[in-house]
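> from the sequence below, what's the structure:
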Amino acid sequence: MDQKLMREFVEKKLKRGGYTNIAAANFPCGVWIKEDTKLYAVCLFDDPNKLAADPWRIDRVVDYAAQKVREQKQLECQFLALVLSDDFSISKQLVTGFYPRWFIDDTGQPVIFDGQPSEFCDLYATLIRKERFLDRFNGKRIAINRVPEVTLMLVILNILIQCIVAVGEIGGKESALMNMMVLQIGEFVQKPEGWRLVTSVFLHFGWDHLFNNMLVLLYLGALAERCLGKWRFLGVYLISGIGANAASVWWYVHQGDLLVATAGASGAIFGIAGLLLCIVLLSKGHFEEITLRQLIFMMFFTLYHGFAESGVNNCAHIVGAIIGFVCGIIIFCQMKKNRAEGR
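Down below sits the predicted model:
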């Protein structure tokens, strides 16, 4: 998970929990204080690799922060180190020290090892609130500078490929890139060129086909990537797209439609929709601005439109959604296992 986004996510939670940041911009960590029956301070660290190289740095920095807080507040203060770390092995290396410490994993949830305090001025309850690693959008608009980077790169790559194909078709010619990337069922059966299962995910039959897919990808991809991180998101996207294409080959061969050529990102996008459907169900029917009813309606409408028209690869849509949903279950179980082992 992106460290900058993770830090912003945790800082928002600290603010909501009544903590105030008093550290200067050049201070080696964030220092968040809260006055209750006594003074509490959370020292926020966001560079686990640097800390792993010098495990006692946490104690030295917290000592320095304690001195500054006491100079400002003239009060005794209880301290907790909060370390952002998406690497469980690094977290285990850093668990030993004079000051108590918690860790925040790549899902934005607290990890508390044995021997560490289980509570710190209601901080645990603040951190585990039912929120996801996702910045809300302004109304219906998606600002370009807030779109996760992998989603944006996928959109740019698809547009770039379509531009090259369009240039190659000037004068009524066949595009060499189109011929190289498209998944033609009969030719694939005779000569299984495995890369076509991948390349056809990034190829589209015209600008309308591209525009419709990219619009949905920009919206659903942004939600999924912010929730799961760029590598998990990209993994689900590619696995869904490749799996949907492989299933399409089997389906069209089974139907005897060997002359069919298929391309497009819709199988991969349906994989992301299936992933989000899993997340919405696990979030008890609502995830940020998406509800279970909205997501099911969108998927149903797209499938209905596909069945109502000819030339639509409905097999890729259905299989992509199933793959994405299964990936969502696997990712959820893995995250749950990681949190359990971390405590």
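> switch to C-alpha atoms for all contacts and neighbour counts from now on
Noted.
> residue 8 sits in which helix or strand?
Using DSSP states H and E, residue 8 maps to helix 3-16.
> so for that helix, what gets flagged as buried?
Under the neighbour-count criterion of 16 or more other CA atoms under 10 Å, helix 3-16 has 6, 7, 9, 10, 11, 13, 14 buried.
> ok, so of those residues, who is nearest residue 183?
residue 6 (39.5 Å; CA to CA).
> which strands and helices lie in contact with the helix holding residue 8?
With contacts defined as 3 or more CA pairs under 8 Å, 6 or more residues apart in numbering; DSSP states H and E, the secondary structure elements packing on helix 3-16 are strand 77-84, helix 123-127.
> what's the angle from that helix to strand 77-84?
150 degrees (axes from the mean of the first three to the mean of the last three CA atoms, to 10 degrees).
> another one to check against the first:
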Amino acid sequence: MEWIQQKREFYRLISYAFIHGGFKHLFMNMVIILLFSPPLEKSLGKIRFMELFFFTTLGSALTILLPNSEAGVGSSGFEFGLFGIYLSMIILKKDVFDNQSKIVIIFFISSGWIITFLYKNISIAGHFGGFISGIIMGIIFICTNSFRPFNVQG
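Next up is the predicted model:
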């Protein structure tokens, strides 16, 4: 954080999410974002969805800056933010998803965490920060009734 403050390069707390470590990295992040974003954006609306993006991306960046964490690139902080908000919906809004949808969502969340710990050069701190930020945003959006009808059933 020191170098960001000294050089006044605060944009780095968000811009890292638009840089990726190669095509495979970009492709994997985009697949998850393209699968999980559209229904959530439709339910929240564009403004709330952008709030989710910025909050989870910033939350991911701030945890990356913790001691013993390495700098990261990529949108996986937002990806894990999506996972966090979906998990909060499964737990707190039990009637939103049918059981099959819940299983698919939990499968993707679990797979994301397994990959996080199995492969090198993946920011565990960044994923954790995005995930926790997504859960927090999920709780806020649920408590403020920010979700429009979110029907993925048939």
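> single out the most deeply packed of the helices and strands packed on helix 3-16 of structure 1.
strand 77-84 (a mean of 22; mean count of other CA atoms under 10 Å).
> what about it, distance to the chain center?
27 Å (CA atoms, centre = their mean, to the nearest Å).
> whereabouts in structure 2 does that strand align?
Residue correspondence for strand 77-84 of structure 1 in structure 2, counting by TM-score structural alignment: none.
> measure residue 37 of structure 2 to residue 99 of structure 2 for me?
20 Å (CA to CA, to the nearest Å).
> typo on my end, residue 34 of structure 2
With CA to CA as the criterion, residue 34 of structure 2 and residue 99 of structure 2 are 22 Å apart.
> isn't residue 137 of structure 2 up against residue 52?
Yes. Applying CA atoms under 8 Å, one finds residue 137 of structure 2 in contact with residue 52, separated by 6.6 Å.
> host element of the spatially most central residue of structure 2?
Geometric centre of structure 2, nearest residue: residue 81, 1.9 Å, by CA atoms, centre = their mean. Element membership for residue 81 of structure 2 (DSSP H and E) is helix 76-92.
> so that helix corresponds to what in structure 1?
Counting by TM-score structural alignment, helix 76-92 of structure 2 pairs with residues 266-282 of structure 1.
> give the contact list for residue 68 of structure 1.
Applying CA atoms under 8 Å, 6 or more residues apart in numbering to residue 68 of structure 1 gives no contacts.
> what is the longest helix seen in structure 1 packed up against?
Identified as the longest helix of structure 1 according to DSSP state H is helix 314-342. Packing partners of helix 314-342 of structure 1 (3+ CA pairs under 8 Å, 6+ apart): helix 230-255, helix 266-282, helix 292-308.
> apply 6 Å and report the result again.
Contact partners of helix 314-342 of structure 1 among helices and strands, from 3 or more CA pairs under 6 Å, 6 or more residues apart in numbering; DSSP states H and E: helix 230-255, helix 266-282.
> about what we covered before: hmm, who's touching the match of helix 76-92 of structure 2?
237, 240-241, 244, 286-287, 316-317, 320-321, 324-325, 328 (CA atoms under 6 Å, 6 or more residues apart in numbering).
> return the member of those residues nearest to residue 150 of structure 1.
residue 237 (10.4 Å).
> what lines up with that closest one in structure 2?
Residue 237 of structure 1 maps onto residue 53 in structure 2, by TM-score structural alignment.
> ok, average deviation of the longest helix anywhere in structure 2 from structure 1?
In structure 2, taking DSSP H as the definition, the longest helix is helix 23-44. Its matched residues in structure 1 lie on average 0.8 Å from helix 23-44 of structure 2 after superposition (mean CA distance after the TM-score superposition for structure 1).
> which residues in structure 1 does that helix match up with?
Using TM-score structural alignment, helix 23-44 of structure 2 corresponds to residues 207-228 of structure 1.
> how far does the matching stretch sit from the chain's center?
For stretch 207-228 of structure 1, the distance to the chain centre is 13 Å (CA atoms, centre = their mean).
> can you pull the buried residues of it?
Neighbour-count burial for stretch 207-228 of structure 1, counted by 16+ other CA under 10 Å, picks out 210, 213-214, 217-218, 220-228.
> between these, which is nearest residue 250 of structure 1?
Within these, proximity to residue 250 of structure 1 (CA to CA) peaks at residue 213, which comes in at 23.6 Å.
> what's the distance between that closest one and residue 302 of structure 1?
According to CA to CA, residue 213 of structure 1 and residue 302 of structure 1 sit 11 Å apart.
> check residue 228 of structure 1 too.
25 Å.
> repeat that for residue 199 of structure 1.
23 Å.
> ok, these two, which is more surrounded?
For residue 199 of structure 1 versus residue 302, neighbours defined as other CA atoms under 10 Å are more numerous around residue 199 (19 against 15).
> so which helix or strand takes in the more buried one?
Assigned by DSSP H and E, residue 199 of structure 1 falls within helix 196-199.
> ok, average deviation of that helix from structure 2?
Compared with structure 2 after fitting, helix 196-199 of structure 1 deviates on average by 0.6 Å (mean CA distance after the TM-score superposition for structure 1).
> which residues does that helix contact?
181, 183, 242, 245.
> if we use 8 Å, what do you get?
180, 181, 182, 183, 238, 241, 242, 245, 246.
> average distance between stretch 267-274 of structure 1 and structure 2?
Mean deviation for stretch 267-274 of structure 1: 1.1 Å (mean CA distance after the TM-score superposition for structure 1).
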